[in-house]
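**Student:** Got a sequence here, can you model it:
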Amino acid sequence: MIKAQQQDIEVQHPPTDGISEIQFSPQADFLAASSWDNNVRIYEIQANGSSTAKAMYSHTAPALCCAWSKDGTKLASGGADKIGKLFDVSTGQSTQVAQHEAPIREVRWVDGPNPILATGSWDKTIKYWDTRQPTPISTIALPERLYAMDSVFPLLVAGTADRHVVIYNLNNPSTPFKQLTSPLKWQTRTIACFPGGNGYGIGSIEGRVAIQYVEDKDASMNFSFKCHRDGGQTLRDKASVYAVNCINWNPVHGTFSTAGADGGFAFWDKDSRQKLKTFPKVGSPISSTCFNRNGTIFAYAVSYDWNKGHTGATGQNQNKIMLHPVNEVDVKPRKRT
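**Tutor:** Reported below is the predicted structural model:
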C-alpha cells in the first residue's frame, strides 16, 4: 500500500512498469521518466502541481535511464536494447544516436563547446558521442560493468561492479584522473556529483552514503554515514538495511536528498554534516528522485527497485510519480550544532 505525503501530488498517466529514472528539464518544468515498459515519457508540470502527459517514445526493451540536454531541447535515453536515443522536443521525433554491446545503464550530457553525450554500459565501457555522428568520439574501457555515473563539468564519476570508482577530468576525458575503490563496503547503487564539480556523493546497497572530494588536499572533509535503516538500536536488535537508490543535490541551496528501498526520503546538509528533515515512508521502494530547476519541487518515483530480485516483482507492484512541494526551511543549510 503506497502512502503519499499529505500535500504530495500524483503525476497522471504514470509508466505501466518499473520506473528506472526521472529527470526534470534544466529549463522548464518538464519531467521525463524512463521505464521498464520500454517507454520514455515527458510530463508538463503546472504551477499548481497538476500534470499533463506531453510526449512518449519507445525503446525495444526496458528503458533504463534518461537525461536532458542543458538547453532543454533534447532528451537522451538508454536501454536494455543496447541503444541510446535522442528525442527532439520541438519535432517530437526520436533517433538512435548511440550503440553498445550490452544494455546502456546511464546517459549524461557533458559540457563542452558542442554538447557531448556520455553513455555508460554493462559492456564495461563509456562512450562519448557527438550526436550528429554515427560513431563515438572515443570509447573508454572500465574495470567492470557500469552501475552508476554522473557528471558536473569538469567532473565525470563512474561507479562499476566490484566497487570500482573511476574519476575523469573532462578536459582530458579519455584518461582516468583517478581510480579507486569505493569507501563503502558494498555494491555501488548511485553517484551524484556536487554542484561545484569538486566531489560526489556515493550510495550503496547497505544503507550508507559517502561524501567524497576529488582532490587529495580536501580529503579531510570526506565522511560517510548510515541511512535508510530500521532498528538496530540495541545489540540484540538487528537493523534492517536498505539500498540507497538515489542522491540528488538541491540546485539552490547545495543540500542533498537521499531515497531508498525502504520507501523513505530525507534531506541533508553535507557541510554541517546533519540531517535536515526526514519524511514519512511511502510504503514501497523509491527508485528515482530529482529536484526541479529552482528546487521548489522534489519528484520521487514509487516503484519496485529489484532489491528482492525477481521474486519481489509481483503483479501488485504499483508505479507512481509523486511531486513534493519543497518547504525552503527543509532544504536550507544550517549552522553546525
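**Student:** only C-alpha atoms for contact and neighbour calcs from this point on.
**Tutor:** Will do.
**Student:** Spatially central, which residue of this structure would that be?
**Tutor:** Centroid check for the chain by CA atoms, centre = their mean gives C246 as the closest residue, at 5.4 Å.
**Student:** structure for this one too, so we can compare:
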Amino acid sequence: MFSTPGLNTTGTFGSTITSTTANPMKDFEVTSPPDDSVSSLAFSPATLPQNYLVAGSWDNHVRCWEVEQTGKTVPKSMQTMGGPVLDVCWSDDGTKVFMAGCDKQAKCWDLASNQTIQVAQHEAPIKTCHWIKGNNYSCLMTGSWDKTLKFWDTRTSQPMLTLQLPERCYCADVDFPMAVVGTANRGLIIYQLESRPQEFKKVESPLKYQLRCVAIFKDKKRVPTGFALGSVEGRVAIQYVNPTSPKENFTFKCHRTNGASGNFQDIYAVNDIAFHPIHGTLATVGSDGTFSFWDKDARTKLKPSETMEQSISRCAFSHNGQIFAYSVSYDWSKGHEFYNPMKKNYIFLRPCFEELKPRGGIS
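**Tutor:** Predicted coordinates:
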C-alpha cells in the first residue's frame, strides 16, 4: 500500500523497544510510540488485506504501523500537522487517513503517494473527524470548538453543509445512517444521514457531568440503534434512540477506586468507549489507568485490567474484533503538576476476541 518505506523523519520512529514494568497485562507493545499524549487511535477498515493502526498525538504527528499476525508492529510512515492532533479516521476503502487538530484544519493523507492535502477548515480547533459513506454520497464530517459541524466533499474547498451546534463539539461518532455529537454544557444531538445529513433530535444527557466520549452500538440485525456516553464522573450511559421500554436506558459506574478512607471513592474520567465489531460488547478506558470489558445486555463486567503507569487515553478494536488497542499516556486530568515528562507513552495491542464474548442474559 505504501509506495515508500518508513520515513524515519525523527530518529526514533522505527527504533527498537525496551520492555519495562509499564506493561502489567503483558500485551504487545507498539514500536516507536508517540512522544506526547495519544489523542486518537484507528484501525484500517476491512477493505484492506493487511492490518494498519494509525495514532494521532499531541506531538503534532500522525503515525501509521502495520500490525502483523504475530503482534509485531512495523512503523510505515508519519505525517506532521501544524498543531496537536485531536482525531484521525480512515476512508472506507482504506486508501486515505484524515487528520484533524488544533491548527483548525483537517488534512487527507493519501497513503499510496504519502502526500497530504488540506480538506477542511474551521474557526477553532477541530475536535472530531469521521468519514461518512452514504448510499448516494460520501463526505468527511468535522466537529469543532467553533460550535459548528461541517460536512466536506473533499474535492472542494467549501463545505457542502454547515450545521450550528449549541456549544463546542467535545465528542462524536458515526455509524451510517446515524451520527451522535456531544457538546459542552452536556449537549447531545442525534443526526440522521440518509440522503443528506440533518438533525434528528436533541436529547437530554442522562449524565450530570461533562461528556467525554460517545460510541454508537448496533442491534442484533446490525442496525445502529443507540449509543454509549462516557463522562468525567466515572459513569457510562447506555441510550437507545427509540427505546421500546424506559428500562432499556441505564447508567453504570466505572473507573472508580475506593479512596484511602472507607467512605470515599476516587472517581476518574471515562476517556474512551469502543464497541466490539462482532460481539457488540464494549470496552471503556479511564483516567485511573485501567480498561474494562462489559456486556451491556447482561449488564455485567466481563474483564477488568491491571492498573497502568498512567491514564489510558484512547482505545480501538480492529475491524475483525481480534485486537484491542489502547494508549497509555497522561491525560492532564490531575493538572500540570502531575505531568512527568520522564514517563513514556505506550500503545499496547491485546488479543481480545474470547474475552469479549457476551455472557448471555438480558437480550
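**Student:** Under the alignment, what does the residue nearest to the centre of the first structure map to in the second structure?
**Tutor:** In the second structure, C246 of the first structure lines up with D272, judged by TM-score structural alignment.
**Student:** so where does its match fall, helix or strand?
**Tutor:** D272 of the second structure belongs to strand 270-275 when assigned by DSSP states H and E.
**Student:** just how off-centre is that strand within its chain?
**Tutor:** 7 Å (CA atoms, centre = their mean, to the nearest Å).
**Student:** mean deviation of that strand from the first structure?
**Tutor:** Here the mean offset of strand 270-275 of the second structure against the first structure after fitting is 0.5 Å, by mean CA distance after the TM-score superposition for the first structure.
**Student:** Need the residues that contact that strand.
**Tutor:** Contact with strand 270-275 of the second structure is made by 212-217, 228-236, 254-255, 281-287, 312-317, as judged by CA atoms under 8 Å, 6 or more residues apart in numbering.
**Student:** Which ones among these map onto helices?
**Tutor:** Using DSSP state H to define helices, no part of the contacts of strand 270-275 of the second structure is located there.
**Student:** Y240 of the second structure pairs with which position in the first structure?
**Tutor:** Per TM-score structural alignment, Y240 of the second structure is aligned with Y213.
**Student:** hmm, I was thinking of W65 of the second structure
**Tutor:** So, by TM-score structural alignment, W65 of the second structure is matched to Y43.
**Student:** neighbours of its match, just the number please.
**Tutor:** 22 (other CA atoms under 10 Å).
**Student:** so what's it closest to, chain neighbours aside?
**Tutor:** A53 (4.5 Å; CA to CA, 6 or more residues apart in numbering).
**Student:** Span of stretch 131-143 of the first structure from start to end?
**Tutor:** Using CA to CA, to the nearest Å, one end of stretch 131-143 of the first structure lies 26 Å from the other.
**Student:** Just the strands from the stretch 1-150 of the second structure, written as ranges.
**Tutor:** 28-29, 38-43, 51-57, 61-67, 73-80, 85-90, 96-101, 105-110, 115-121, 126-133, 138-144, 148-152 (DSSP state E, counting those that start in this stretch).
**Student:** and the alignment partner in the first structure of W131 of the second structure, how many neighbours?
**Tutor:** W131 of the second structure maps onto W109 in the first structure when the alignment is built from TM-score structural alignment. Neighbourhood size, W109 of the first structure [other CA under 10 Å]: 22.
**Student:** separation between W109 of the first structure and L156 of the first structure?
**Tutor:** 10 Å.
**Student:** what do you get for P62 of the first structure?
**Tutor:** From P62 of the first structure to L156 of the first structure the distance is 25 Å (CA to CA).
**Student:** picking up where we left off before, can you pull the contacts of the residue nearest to Y43 of the first structure?
**Tutor:** Contacts of A53 of the first structure (CA under 8 Å, 6+ apart): 12-13, 41-44.
**Student:** ok, now G231 of the first structure?
**Tutor:** 237-240.
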